[in-house]
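Asker: Would you be able to build a 3D model of this:
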Amino acid sequence: MLLGVIADDFTGASDVANTLAKGVAPQGGLRTAQFLGVPTTAAPVEIEAGVVALKSRTIPVQEALAQSLAALNWLLAQGCRQIVFKYCSTFDSTRAGNIGPVAEALAAELKVKGVVVCPAFPGAGRTVYMAHLFVHDRLLSESGMQNHPLTPMTDPDVRRWLGHQSRSPVGHVALDTVRKGTDDLAIALSEIGDTLVVVDAISDEDLQTIGRAVADHKLVTGGSGVAMGLPGNFIRRGLASGEAGRLIGADGPEAILAGSCSGATRRQIDLHKQDHPTMAIEVDQVMSGETTAEDVVKFVARHHGNAPLAYSSSAPENVEAMQAKYGREEIAAKLDALFADAARKLVRAGVRRLVVAGGETSGAVVSALDLGALTIGQEIDPGVPVLLSSGETPIALALKSGNFGAADFFAKALERLQAR
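Answerer: Predicted coordinates for the structure are as follows:
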């Protein structure tokens, strides 16, 4: 294995795995596998990039550190020459969040400084300019992320937000230095004494420049976009084949589970419900035990072949009201448990194509299914690939971050998950 990734949630892991498998034309990408949690056995020898998917974004800091360092040690044991710490392109964390502590711990373990911090993903509208994170034409704090139920992002200044989480000062490399080219950027990073350095990027070309500049860096951090230029470094050196993501899928019944409350997911739900059966999962009924995983399974079974969708998504004002009534952590735990149990029962009942929306929901689902390593296939929408489990009865999955995907994502994803 040449390159190893530590991802702080499951949808983010799929996102960066997609980036590495796709690569940049005409060079292509790396043979990539996604692992659900830290594996206990060695990776297949043909794998060039391995992505370890953790559910560490919102857990206590010490637990996130322990899991991330365990993932690092496994990846290094597989021979990885470079490590990427992948977090969301909207920098999902609180002021006391895990991104800073994990990045610093990885840097200390690898004994490196000048570590790039770049959550930019222009293909999904995320750009970094003067260390401020934008979502399309809005500052992060005005994009809707300020209403996130678990990680409300109220400050778009990545350098300042990261400073709250870090023990040492955070550096910055501005866009004009990036635009001077690979050599100038590499020199700028080598001359910075700070452990973590926010680097501006507003285009895919900027990300490719960053990728070339960090070819010899042991550690890089960011959204999936920062990995865009990394496969080419190994391919140019003759260390990798340049094989792209393959057309893969599975045959069988389908289901869609959505636990994200993002604006993008709510729009996708609104469009999908116009022509497909949907089931709204109400928080009050979940908390009282009136709605259970068995209800979701029965709903899906009644609508096989019609792309049934079960969702708990709601508008920000409704989310706030429910959190005030029951507590944020209590609701999250109940919903995660319901979706996990539903997914387990659905697969046992024969579902073979499964679309999941929301990072926390995806983490709960794949942890419950215990699918092992996942093969990375073709891209559905930017940042979301087809995933296929191994074994006699493979499961085809799409794990979508809440903010990702076009309005017609759900129906399109189920179509792409079919065997080809």
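
Asker: For the rest of this, base every contact and every neighbour count on C-alpha atoms.
Answerer: Noted.

Asker: Please state the offset of the lengthiest helix in the chain from the chain centre?
Answerer: Longest helix in the chain, counting residues (DSSP state H): helix 328-348. Remark: helix 328-348 is offset 19 Å from the chain centroid, using Cα atoms, centre = their mean, to the nearest Å.

Asker: ok, and for stretch 278-291, which residues are buried?
Answerer: 278, 279, 281, 282, 283, 286, 291 (16 or more other Cα atoms under 10 Å).

Asker: Tell me the one of the residues you listed nearest residue 361?
Answerer: residue 281 (13.4 Å; Cα to Cα).

Asker: tell me the contacts of the closest one?
Answerer: Counting by Cα atoms under 8 Å, 6 or more residues apart in numbering, residue 281 makes contact with 291, 310, 311, 312.

Asker: any idea which helix or strand carries the second one?
Answerer: Okay, so that is residue 310. strand 309-311 (DSSP states H and E).

Asker: Residues contacting that strand, please?
Answerer: 255-259, 276-281, 296, 300.

Asker: hang on, residue 93 packs against residue 60?
Answerer: No - contact criterion Cα atoms under 8 Å: residue 93 and residue 60 do not qualify, at 11.8 Å.

Asker: Tell me which of the two has more neighbours.
Answerer: More neighbours surround residue 93 than the other of residue 93 and residue 60, with 22 against 12 (other Cα atoms under 10 Å).

Asker: so how far is residue 364 from residue 380?
Answerer: Between residue 380 and residue 364 the computed distance is 22 Å (Cα to Cα, to the nearest Å).

Asker: I meant to write residue 151 there.
Answerer: In terms of Cα to Cα, residue 151 sits 17 Å off from residue 364.

Asker: for comparison, sequence B:
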Amino acid sequence: MSARPLPDGPLVAFYGDDFTGSSAAMEVLAFAGLETVLFLSAPSPERLKAFAGARAIGIAGVARSQPPAWMDRELPPAFRLLASLDAPVAHYKVCSTFDSAPHVGSIGRAVEIGRGIFSGDWTPMVVADPGMGRYQSFGHLFAMAHGAGYRLDRHPTMARHPVTPMDEADLGRHLGRQTALPVGLVDFVAMKRGEGDAALDRARAAGAAIVSLDVLDAETLAEAGRLIWERGGHPVFAVGSQGVGAALVAYWRRAGLLPAEPPASRCAPVERIAVVSGSVSPATAGQIAHALDRGFAGIRLDARRVTDEAAFAQEIGRVVAEARTALGAGRDPLVYSATGPDDPAVAGLRDAVAMAGLDPVLASERLGAGLGRALREIVLNAGLTRAVIAGGDTSGHAAMQLGIDALTALAPLDPGSPLCRAHGADTPLDGLELALKGGQVGRPDFLSAVKQGGRTPV
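Answerer: Next up is the predicted model:
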């Protein structure tokens, strides 16, 4: 059977449940040769017209850190806007480690809302992405860390996540805590035997509303893309990580609908960059240590002061002043709130928030926004052209303080975190080169690679 051709206009419209994950979804499509724009909030018709040639259009959100009541209020208008773009694929983008819970970042609730707006008999789910070191076997998710693979519930970071610790690797079971929608599976054995369609038919006949698709390698990735594109309906509403886009691209290439992977681009080095980090992941801690060893100026932010707005404003002013001093001495400022999950600052913040009776979600938002304000002042004061925001939850709240409204991908750095160009209709930061780095994303030299504009291909 011949492949369904790619129509003109937008092919994929997606909503990301955090900013770093949204940039990962943009990366997969943009570096496949599909012009992609990621808006940082719902775009106006005028802003959509400014990117009229885009083949993929995304909206970055913060749903991963929000309760279901917030989703009930905020997701319907975002989904209706995506539906108005008339793209054949609508994608609710989640983290590739599926971090979520019934009370915060509920993927199940998001799917329920989406299914009420988009047509389609079933919702494909692709969470694994081998390019990111994520693999799914018989419905169980595995993720790489420090060069080794772990079942998700035994992963050294995700099993200890401070907000959504993952104690279940079976994604169907985990999702079952968040929704009553039945979850089915097309496993990799059926895919490799050429029985993917039959397995999908069985899952749907059994009443599955969501069907999880195993992905282990290039073959199963492309097969997952085929099932989405050829069997998903018109339009299809899919849920998953950037693996959804990666699967579609793999199938479109295999079917001859897209050319082979274009050569990777690279940006020129810059003299100075600024970094802010609200991440507590071990990967980010390693990147901070690597950068400090190479001359970055570490500036620790006392996150406990978020419990008092006036005190926190003073703390932001202090780190901005220290960053200005560092730049004057020819060094790159690196503002961070913690160095990994075992940093005493993590427990210190948690205890301070509890003692103050502050909602932890509000504390996280306040921390991210403060880091964003600090970065804006640092960049504008020094006339910097490149910056980094680290932390999945941090990035959204921080980026919203920059006055920008869209990103486009410039060059790859590490899978899931490209170097982007910031856009804004009326902001001095229009054109800023920005990397949004998820906590678990990137090799140890990531920050140096941002400064250099990428890595030299081996």
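
Asker: Show me the longest strand that occurs in structure 2.
Answerer: strand 406-414 (DSSP state E).

Asker: equivalent range in structure 1 for that strand?
Answerer: With TM-score structural alignment applied, strand 406-414 of structure 2 matches the range 373-381 in structure 1.

Asker: still on that earlier bit, what does the next helix-or-strand element following the strand holding residue 310 of structure 1 contact?
Answerer: Counting by DSSP H and E, the next helix or strand C-terminal to strand 309-311 of structure 1 is helix 316-326. Helix 316-326 of structure 1 is contacted from outside by 147, 149, 261, 283, 284, 331, using Cα under 8 Å, 6+ apart.

Asker: Let me have these in CSV, adding distance to residue 210 of structure 1 as columns.
Answerer: Below are the contacts of helix 316-326 of structure 1 laid out as CSV (distance: Cα to Cα, whole Å):
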residue, distance to residue 210 of structure 1
147, 31
149, 32
261, 33
283, 44
284, 47
331, 40
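
Asker: And residue 449 of structure 2? What does it align with in structure 1?
Answerer: Using TM-score structural alignment, residue 449 of structure 2 pairs with residue 412 in structure 1.

Asker: so which strand or helix has its match?
Answerer: helix 409-416.

Asker: thinking again about what came up before, so the match of residue 449 of structure 2 sits against residue 380, correct?
Answerer: Yes - Residue 412 of structure 1 lies in contact with residue 380 (Cα under 8 Å); the separation is 7.5 Å.

Asker: higher neighbour count, those two?
Answerer: The neighbour comparison of residue 412 of structure 1 against residue 380 (other Cα under 10 Å) goes to residue 380, with 22 against 14.

Asker: OK, contacts around the counterpart of residue 308 of structure 1 in structure 2?
Answerer: The alignment partner of residue 308 of structure 1 in structure 2, by TM-score structural alignment, is residue 333. Listed by Cα under 8 Å, 6+ apart, the contact partners of residue 333 of structure 2 are 273, 274, 275, 296, 297, 298, 299, 323, 326, 327.

Asker: Same check on residue 291 of structure 2?
Answerer: 445, 447, 448.

Asker: Let me know the closest of these to residue 389 of structure 2.
Answerer: Among these, and counting by Cα to Cα, the member closest to residue 389 of structure 2 is residue 447, at 10.3 Å.

Asker: I'd say that closest one and residue 289 touch.
Answerer: No - counting by Cα under 8 Å, residue 447 of structure 2 does not reach residue 289; the two are 10.3 Å apart.

Asker: Between those two, which is the more surrounded one?
Answerer: For residue 447 of structure 2 versus residue 289, neighbours defined as other Cα under 10 Å are more numerous around residue 447 (28 against 15).

Asker: give the contact list for the more buried one.
Answerer: 287, 288, 291, 388.

Asker: Aligned counterpart of the second one in structure 1, please.
Answerer: So that's residue 288 of structure 2. Checking TM-score structural alignment: residue 288 of structure 2 goes with residue 269.
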